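Undergrad: predicted model and sequence below, questions to follow.
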Amino acid sequence: MLTMARKHLLLPLLSQARRSAAAAHRHLLPPRPRTRAYCSEMGDSSESNGHGTVTRVLFCGPYWPASTSYTKEYLQSYPFIQVDEVGLEQVPDVIHNYHLCVVKNRRIDSDIIAKATQMKIIMQYGVGLEGVDVNAATEHKIKVARIPGSTTGNAVSCAEMAIYLTLGVLRKQKEMDTAVNRKDLGIPVGDTLFGKTILILGFGAIGVEVAKRLRPFGVRVLATKRNWSTDMLPSDVDDLVDKKGVPDDMCEFAGEADIVITCLALTNETVGIVDHKFLSSMKKGSYLVNIARGRLLDYKAVFDHLKSGHLAGLGIDVAWMEPFDPDDPILKFPNVIITPHVAGVTEYSYRTMAKSVGETALQLHSGKAFTEIEFAAVAPNLAGRCTGFCSKLACSIGNNGSSKVTRVLFCGPYFPASTKYTKEYLQKYPFIEVDEVALEQVPDVIHNYHICVVKNRRIDSDVIAKATQMKIIMQYGVGLEGVDVSAATEHNIKVARIPGSMTGNAVSCAEMAIYLTLGVLRKQKLMDTAVSQKDLGSPTGETIFGKTVLILGFGAIGVEIAKRLKPFGVKILATKRNWSPSSLPCDIDGLVDKKGGPEDMYELAGEADIVITCLLQTNETVGIVDNMFLSVMKKRSCLINIARGGLLDYVAVLNHLESGHLCGLGIDVAWKEPFDPEDPILKFSNVIMTPHVAGVTEYSYRTMAKVVGDVALQLHSGEPFTGIEFVN
């Protein structure tokens, strides 16, 4: 910990650090053109717009508003380029005045194209061209173009959304929100990405980026693609994909997958491709995520498979008809989450695509060669549908002193799966008794028990004095700040935790950290509002890509977070008391870009866009994220806490949210638990909270139930203890 004097000495250095960090990241946003000589001669030039004064650009409809505003900003220095946005119904009446049309979600059919007498280019602010009659445009000598996702950040942004939606359905996002509102803790029991098999349908630019980010989560990746010999594939594709297939293999692959992510283009062959046949071939209890186009999915088939329970969850950023009805029956399922078609809507991708549209307008005006777009070669015809796409289907501390029954006490009703799973594990052992009692009853009954699992009950010296038969007090996890270890030691009671690196707790917590980070960056609450208001293409979120992340506390959880973050394209800073190799769970070369001790946390905070706290709560760390620390963080940075609520100073966090210094807050733990859902801090639109479930997954909780069960069996028999770590 820094002394106050040391903190004040650091402040001038930190201001400089923030300025340097900002400068280092300016390259992530596209530069504006500085002169009219914006484009050099490259190849054959296109014909000009035929109008010597103004080139007019039309954006169709009010959705995805940032596309228009960012393009206007990019072109503000060029009065000879006019950018307008009109309502969808007005497009047919005004399109004859424009030279370049950005369709967004307006259907541009042959009747409208016939009226576009001055039109030179119809393009999409992205990649999907299914709304354009390319044949009609070709007949009228109008070029149709997309902006390649691999060059604009669209693929990166969509891949991050795919990860967010996948984690959201696995962690049961709606049920987590309900638990917070009901003041519940430790429910629902979610699932991890770790250990899953993922099928990516369509291994183009987006599919590749999804696979890159999935790899360190410990998954097996299957993928389908029409042509695996293309030069557009990365050189390390064999490291990204465990099993490759073509479209005819998709049903066979679905039978192996726990999660299916659709990244296909919408064409005549792919409309409704995820149908009854495909869904029936998926494993029972599997998940479906769609970030491509809504019509890839057969609505009735998806509804029926959700209703039957065959599908365990659905995460969609796109819908069958947009904007989607928030009262649609499919959204009533608790295991369905939807975002308002914003997978590609981030500052990074939208600023880059604004540059592409702007440059295209400038090149059209001057007759220069087009450099930012990709012209459509084949017209997508969605009039019919091909249904034949799916053709294939230790140390010992003695026994408990009783030869009859060893009794295990779980304290309180929260985190109910801990008790339930331990009982299930021990059901064949009648000589082990597992009970759960209310928090206020613990002092009255603790004298009857040999093992106490504290959960979130404070076990102080008064309670310990009554535990006359107690041998071990332990946590269902790692946090022991609620146990008076000194008092336990005086009464010859051992205190233990379950190391996160051995149980899946670290993996589960790391996945929650990624989910919360993505949720804050993508503005989860505002996305929910947009869906309920039938809005599309807003809010504009942020990517993890290009950010600097500070991990406070580089233990087992911090290491797992870093492993998963690295492929997102981030710079990682981390603090740890001891960086000796023996103190680390694995070789971290290549994971951390800058290491520091606790005394460096203020300096490192000045460089970070995102701070993730993974510290143990001790006397030294209570309130460590205080006003001083928050003040030296970069303005508009984000804070994520998956460790303990007491690490954060409540008033300081509230003040920095109110001032706008903090861009967002994502917390799985609170200052007092269960947290009041009416607390002022939860009223901010940029704050999201989960009900202390970072480590509550099937994977981690089943593993920890085994540890508790084995400890009870070992205590009963007098065998050495395994799976736990004593602190006294």
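TA: Ah, there it is. Residues are numbered from 1 along each chain as shown.
Undergrad: for the rest of this, base every contact and every neighbour count on C-alpha atoms.
TA: Fine.
Undergrad: who are the contact partners of the most centrally placed residue in the chain?
TA: Nearest to the centroid of the C-alpha atoms of the chain, with distances taken as Cα atoms, centre = their mean, sits Tyr164, at 3.0 Å. Residues in contact with Tyr164 (Cα atoms under 8 Å, 6 or more residues apart in numbering) are Ile514, Tyr515, Leu518, Gly519.
Undergrad: quick check, it in a helix?
TA: Yes. Counting by DSSP: H, G, I helix; E, B strand; the rest coil, Tyr164 is located in a helix.
Undergrad: ok, and the most crowded of the contacts of Tyr164?
TA: Compared across these, Gly519 has the highest neighbour count, 26 neighbours, by other Cα atoms under 10 Å.
Undergrad: ok, second structure coming up, stack it against the first:
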Amino acid sequence: MPIRPRVLLAAATTLSLYALLAPAHSLAANASAQEPSAAQLIERLGLRTAAQPVRARPGWRPPRIVLVSEQLHHLLPVLQQQAPRAKLIDIAAATPREIAAADATIGVCSAQVLAQAKQLQWIQWPAAGVERCVQQPLMRERQPLLTNLQRTMGPTMAEHVLGMMLVLSRHLDYFLKEQQQAVWAQDSAPRLADLEGRTVLVVGLGGIGTEVARRAHAFGMRVTATRASGRTGPDYVSYVGLPDELLKLAKDADFVVNCAPLTPQTTGIFNREFFESLKPGAYFISVGRGRSTVTADLIAALSGGKLAGAGLDVVDPEPLPSDSPLWRLPNVIITPHVSADTPLAEEQRTALLRENLRRYVAGEPMLSVVDIERGY
């Protein structure tokens, strides 16, 4: 395949092999045997457990009808094991009467379903980012229980971030291109750089950001971060600031990593003012949400030499149009929102879906409850 500027050929090949050798439906079929236990998952990922059992919520009852997203159809058999007395229905096959009587949904949060499902008590979102769900007006009006898959994809996405950082700092894409031409480019190679001793600013020290920070620290990097929920953080983060300290912290960063959820407060925060605050030679990595970045301002920073390079797994808009200048800039890595698409992440997502369904049926405290007003 032809090389686009700074596209990760090796990563793309690996992901393609995963898609061929370990499709999602085959992973689901072996879920019971391969998934970690609930206790292991909670400890490994630091999942948050609700303070109160879900049975204490007004309106709770063991679910009779659970609507499941078409994209999760392959998980119906393993999910049904957790709710043997409930009727789990693919939303594409659900009748208007079944939708109206639904107690819960997994991966379904459309305006149409919310309007029809007036008895709906619980929504399990099948990803970490919940912006498409919480933006529905009926969510704030009715305040159903909303849970997500936060932290299940953090380790996998953090590896993707470090991979991008290494490709950029070591110019591995340059050497791949020279290799295809059978060129021994020792004398003409660009100058390589170490990660050790560099400063990385993690914007959004949540489940993904914490895993990025952990791995960056292991590489000998100094880690700073911002988070909206307070200044606390793990020992390997040298400073945790509030969101209004973004520009101050960005001035000292060699790498900035966007791990923030998309909320009204984070939309467009990586703009012209932000990029102008960076020191020359800094790199920008984005795995959070594309709309946190003003694309035109990012292109200007890259084209003008303010940024040394960027690694983008999320962009705005998605899919990225073929005429976007980002495709042709020589200092950009683009992956198409695939940083969480690995067998490990799939295993952990499935395990949390199963465990939260089991907990809801039993009336136990739920995992990964979302604050609808805050959006995460």
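TA: Good, I have the coordinates. Every value quoted in this text rests on a predicted model; they were computed, and no experiment measured them.
Undergrad: re the thing from before, out of the contacts of Tyr164 of structure 1, which sit inside helices?
TA: Using DSSP state H, the subset of the contacts of Tyr164 of structure 1 located in helices is Ile514, Tyr515, Leu518, Gly519.
Undergrad: which among the residues you listed gets closest to Lys525 of structure 1?
TA: For these, the minimum distance to Lys525 of structure 1 (Cα to Cα) is 8.6 Å, reached by Gly519.
Undergrad: identify the residue nearest that closest one in space, chain neighbours excluded?
TA: By the measure of Cα to Cα, 6 or more residues apart in numbering, the closest residue to Gly519 of structure 1 outside its immediate chain neighbours is Tyr164, 7.1 Å from it.
Undergrad: what's the answer for Lys306 of structure 2, then?
TA: Taking Cα to Cα, 6+ apart, and ignoring the residues beside it in sequence, Lys306 of structure 2 has Pro280 as its nearest neighbour in space, at 5.7 Å.
Undergrad: counterpart of that neighbour in structure 1?
TA: Aligned counterpart of Pro280 of structure 2 in structure 1: Lys284 (TM-score structural alignment).
Undergrad: contact partners for the residue nearest to Lys306 of structure 2?
TA: Pro280 of structure 2 sits next to Gly305, Lys306, Leu307, Ala308 when contact means Cα under 8 Å, 6+ apart.
Undergrad: export those as a markdown table, with columns for distance to Pro190 of structure 2 and secondary structure.
TA: Rendered in a markdown table, the data for the contacts of Pro280 of structure 2 read as follows (distance: Cα to Cα, whole Å; DSSP: H, G, I helix; E, B strand; the rest coil):
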| residue | distance to Pro190 of structure 2 | secondary structure |
| --- | --- | --- |
| Gly305 | 16 | coil |
| Lys306 | 18 | coil |
| Leu307 | 16 | strand |
| Ala308 | 12 | strand |
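Undergrad: the residue nearest to Lys306 of structure 2 and Ala39 of structure 2, how far apart?
TA: Using Cα to Cα, to the nearest Å, Pro280 of structure 2 is found at 46 Å from Ala39 of structure 2.
Undergrad: residues in structure 1 aligned with stretch 16-28 of structure 2?
TA: When stretch 16-28 of structure 2 is aligned against structure 1 using TM-score structural alignment, it corresponds to no residues at all.
Undergrad: can you pull the buried residues of that stretch?
TA: Across stretch 16-28 of structure 2, burial judged by 16 or more other Cα atoms under 10 Å covers Ala24, Leu27, Ala28.
Undergrad: closest to Lys251 of structure 2 among those residues?
TA: Here the nearest of the buried residues of stretch 16-28 of structure 2 to Lys251 of structure 2, counting by Cα to Cα, is Ala24; it sits at 42.2 Å.
Undergrad: save the ones in helices among the contacts of Tyr164 of structure 1 as TSV, and put in distance to Val237 of structure 1 too.
TA: Listed next are those as TSV, based on distance: Cα to Cα, whole Å:
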residue	distance to Val237 of structure 1
Ile514	24
Tyr515	26
Leu518	25
Gly519	29
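Undergrad: out of those residues, which comes closest to Arg171 of structure 1?
TA: Distance to Arg171 of structure 1 across these (Cα to Cα) is lowest for Tyr515, with 9.1 Å.
Undergrad: mind listing what the closest one touches?
TA: Taking Cα under 8 Å, 6+ apart, we find Tyr515 of structure 1 in contact with Tyr164, Leu167, Gly168.
Undergrad: then Ala211 of structure 1?
TA: Residues Val221, Leu240, Val241 are the ones in contact with Ala211 of structure 1 under the rule Cα under 8 Å, 6+ apart.
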